[in-house]
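Student: The following comprises the amino acid sequence and a computationally predicted model.
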Amino acid sequence: MDAKISLILAIESSCDDTACAILKNDQVLSNVVAGQEIHTQYGGVVPELASRAHQSHIVPVVDQALKKAGITKKDLTAIAFTRGPGLMGSLLVGSSFAKSLALSLDIPLIDVHHMHGHILAHFIDIGLERPQFPFLAVTISGGHTQIVKVTDYHEMEVIGTTQDDAIGEAFDKSGKMLGLGYPAGPQIDQLAKQGDPKKFPFPVPKAPGLNYSFSGFKTAVLYFIQREVKKNPNFINENLVDICASIQYTLIKILFQKVEKAVKQTGIKTVAIGGGVSANSGIREQLKSYENIGWNTFIPPFEYTTDNAAMIGISAYFKYLEGYNAGMDVTASPRIQM
């Protein structure tokens, strides 16, 4: 094989999705994801059940990714995996499989930070413009809400983060209070399109600097619902779309107040979002609106927003170009920092 061509098999198993992708340099040949429906009945991810499901999913998912890419494991030049952050049991399944495969093929093993993957997903070659360094990345998911200053493929500095809960959890927990199923975020997004976003005003929590706080918002939603339902037992059903619209409007306001502040402080007007919550239509529309005041904005394709292995593969690709090899002593790290 041409020395300039890399074929990287990437594995993502940080939470409840078992994913495998094959990348030829910066192009995705296959991107397979197996979800875990079992968690819906519990209203959230159960770590023990997640790790067990990964064990049953990982072999067929890897096999399918290789077949879709039209290659065999002998064609691979490196194996990549998510080192963290995430659920320890889930991470161990992916890291152990990746180590074994890399060892058996005698090829480099590349560990990837999960959030780096979300940020670098913008550099997958799909024929669109890519962010120019430096830029601000806003990572928004069920477990993270961060503003990151990105100087190059490997130099990233968190300049703002949540002090308690993530925005994705605020969406899901608010939806649970309304009787919506898990995950509630996408349902709120759909219902919000039919409602009045200013019908019910919710408070915007204060947090120092560029940091976030969402726990107070969840408490405010809870007390609001309890108060109104006490007065009218049918309040939720009669006002569901307006409640959802008001919740979404406020969460977007909380998010972008700090992003605006970060742009002003850094002077960087290139902003890219990533993570599962970046699929939210209201967030996407709000970000695009800033182009009217001179921002350059970047939104990932839907298939690269939620957890997937293609984003792990592209992050690994830039490490591979520098000759990186993690070695067999690398370990999963559920609380690894950026």
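Tutor: Thanks, I have the structure now.
Student: From here on, just use CA atoms for contacts and neighbour counts.
Tutor: Will do.
Student: In this structure residue 164 contacts residue 211, no?
Tutor: No - assessed by CA atoms under 8 Å, residue 164 is found out of contact with residue 211, at 9.9 Å.
Student: For the longest helix anywhere in the chain, name the packing helices and strands.
Tutor: Of all segments of type helix in the chain, defined using DSSP state H, the longest is helix 235-266. Contact analysis of helix 235-266 by 3 or more CA pairs under 8 Å, 6 or more residues apart in numbering; DSSP states H and E lists helix 167-177, helix 185-192, helix 215-231, helix 281-289 as its packing neighbours.
Student: got JSON lines for those helices, with mean neighbour count too?
Tutor: JSON lines is the format used below for these (neighbours: other CA atoms under 10 Å):
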{"stretch": "helix 167-177", "mean neighbour count": "23"}
{"stretch": "helix 185-192", "mean neighbour count": "20"}
{"stretch": "helix 215-231", "mean neighbour count": "15"}
{"stretch": "helix 281-289", "mean neighbour count": "16"}
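Student: closest one to residue 330 among those helices?
Tutor: helix 167-177 (29.8 Å; CA to CA).
Student: Go ahead and measure how far the closest one is from the middle of the chain.
Tutor: How far helix 167-177 lies from its chain's middle: 16 Å, per CA atoms, centre = their mean, to the nearest Å.
Student: by how many degrees do it and helix 185-192 diverge?
Tutor: Counting by axes from the mean of the first three to the mean of the last three CA atoms, to 10 degrees, helix 167-177 lies at 70 degrees to helix 185-192.
Student: Show residues contacting helix 167-177.
Tutor: Helix 167-177 has contacts (CA atoms under 8 Å, 6 or more residues apart in numbering) with 43, 140-145, 181-185, 187-188, 214-215, 217-218, 221-222, 225, 247-248, 251, 276-277.
Student: Please compare the first structure with the one that follows:
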Amino acid sequence: MLLSIETSCDETAVALLDPTSFESDLGGIVRYEAISSQAELHRPYGGVVPELAARNHTEVLGPMVEEALGQTGLSLADICAVAVTVGPGLKGCLLVGTTFAKSLAYRLGVPLIPVNHLLGHLAACDLRPPSERPAFPRVTLLVSGGHTALLHTENERRLPTALAQTRDDAAGEAFDKTATLLGLPYPGGPALSHLAASGDPAAFELPRGVAADPASFSFSGFKTAVRRIVEELATAHALDTRRSDVAASVERAIVETLIDKTRFHLQSVPARSLILTGGVAANKLLRTAMSELARSAGVDFHTPPLVHCTDNAAMIGAEALQIRSRKSAAFASWEPRATPTHFLGPDVSATLGVRPRWPIEEGWNIPQ
């Protein structure tokens, strides 16, 4: 079994994956997975407090691994490799997971596979049997709390290339900031979407980012415009009656911005699959719009199950198994120093570090 660990932000997650099933159509790739959310811990602060997040990871990670083994009837001896997110993310949180994974892999004498969190999101759709996975070339819209990127992947042995990336603030941040301005509880995205369902999406006109720059997603000016609207409504004592209209207008503007940029690039690169992934992929309006875009473009639409859209360890395991299947040099093993030419790459486990900022284009470069 492959044990995978994810602690990049405010979810502690572990999973056990079967490497043999990953290569066959028999299914059963994910033998076990669990996620411990810190939403209640951070709710009083209206956002993630890095120090509290790291401490909570320290408290729950070990017991979660024990629970995973207990629930599956497995032992440490059944673990053939350990995969862990080493970036991007919050440094303290990444260090908790990476230190635990390094210690366990060293104790067991099994390979340690460092994984880029963003590549993990891209691998979430590959937790299906091979015959059901999205065909290449792929265009993927990755939308999470801190990242918005449109990516093109030619095949499974090539890193994705960025068609458009976040210039300043991500779409998820725009959702969260609006929720805060409207006094909605943390986490703000789901609460905003719920409120938007009863509002008028045409009530307020909002900017659509940098239309002149197809390679950028920008929501900083968007957030400023939303704040101005909220302040004007509050001054006029009209905010309480117009909250849902603000929410609906914001949701529509963000979704249209993402769809317009995706449509533009989908016409310029070869693609057989259009994928939506990341935490914001749970938004129903965005999922529907992406599905319609794929249909009009004549490509297949894919999105992971909701549990695999948000941060989870199963997707980290999927990327780790792909690293193994590629025999990629992005691999750290506890092979003896006497065999530095191991086909999976050099032994860098003892010096493996974390990388809070790790561009997806460099996702196979091992942080040290």
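Tutor: Noted; the coordinates are in hand. Here the structure is a predicted model, which is why all the values come from computation and not from measurement.
Student: will you turn the helices and strands packed on helix 235-266 of the first structure into CSV that also has distance to residue 134 of the first structure?
Tutor: What follows is those, written out as CSV (distance: least, CA to CA, whole Å):
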stretch, distance to residue 134 of the first structure
helix 167-177, 25
helix 185-192, 30
helix 215-231, 31
helix 281-289, 18
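Student: Of those, give the one that comes closest to residue 91 of the first structure.
Tutor: Per CA to CA, nearest to residue 91 of the first structure of those: helix 167-177, 20.6 Å.
Student: Please pull up the equivalent of residue 96 of the second structure in the first structure.
Tutor: In the first structure, the residue matched to residue 96 of the second structure (TM-score structural alignment) is residue 93.
Student: Its match - how many residues pack around it?
Tutor: 23 (other CA atoms under 10 Å).
Student: pretty sure it contacts residue 53?
Tutor: No - checked against CA under 8 Å, the pair residue 93 of the first structure and residue 53 is beyond contact range at 9.8 Å.
Student: The helix or strand hosting the match of residue 96 of the second structure: average distance to aligned residues in the second structure?
Tutor: For residue 93 of the first structure, the host element (DSSP states H and E) is helix 88-105. When the second structure is superposed, helix 88-105 of the first structure averages 0.4 Å from its matched positions, counting by mean CA distance after the TM-score superposition for the first structure.
Student: Which positions in the second structure sit opposite the helix or strand just after that helix in the alignment?
Tutor: Counting by DSSP H and E, the next helix or strand C-terminal to helix 88-105 of the first structure is strand 109-113. Using TM-score structural alignment, strand 109-113 of the first structure corresponds to residues 112-116 of the second structure.
Student: Pull out the buried residues from that stretch.
Tutor: Buried residues in stretch 112-116 of the second structure, counted by 16 or more other CA atoms under 10 Å: 112, 113, 114, 115, 116.
Student: next one: stretch 240-256 of the first structure
Tutor: Those would be 240-252, 254-255, for stretch 240-256 of the first structure by 16+ other CA under 10 Å.
Student: Farthest-apart pair in these, please.
Tutor: Of all pairs in those, the most separated under CA to CA is 240 and 255 at 22.6 Å.
Student: how big is the offset of the match of strand 109-113 of the first structure relative to the first structure?
Tutor: Using mean CA distance after the TM-score superposition for the first structure, the mean distance for stretch 112-116 of the second structure is 0.4 Å.
Student: which stretch among the helices and strands packed on helix 235-266 of the first structure comes nearest residue 80 of the first structure?
Tutor: So among those, helix 167-177 is nearest, using CA to CA, at 26.6 Å.
Student: and the closest one with helix 235-266, angle?
Tutor: Using the same axes, to 10 degrees: helix 167-177 of the first structure against helix 235-266 is 170 degrees.
Student: Now check the first structure for the residue matching residue 63 of the second structure.
Tutor: So, by TM-score structural alignment, residue 63 of the second structure is matched to residue 60.
Student: check which helix or strand covers its match.
Tutor: helix 47-69.
Student: so the helix or strand just after that helix aligns onto which residues of the second structure?
Tutor: Counting by DSSP H and E, the next helix or strand C-terminal to helix 47-69 of the first structure is strand 78-84. Aligned using TM-score structural alignment, strand 78-84 of the first structure spans residues 81-87 in the second structure.
Student: how about the helices and strands packed on helix 235-266 of the first structure, which one is nearest residue 201 of the first structure?
Tutor: Among those, if distance is taken as CA to CA, the winner is helix 215-231, at 10.0 Å.
Student: Touching, residue 10 of the second structure and residue 38? I think so.
Tutor: Yes - contact criterion CA under 8 Å: residue 10 of the second structure and residue 38 qualify, at 5.6 Å.
Student: quick one, which of these two is more surrounded?
Tutor: residue 10 (26 against 17).
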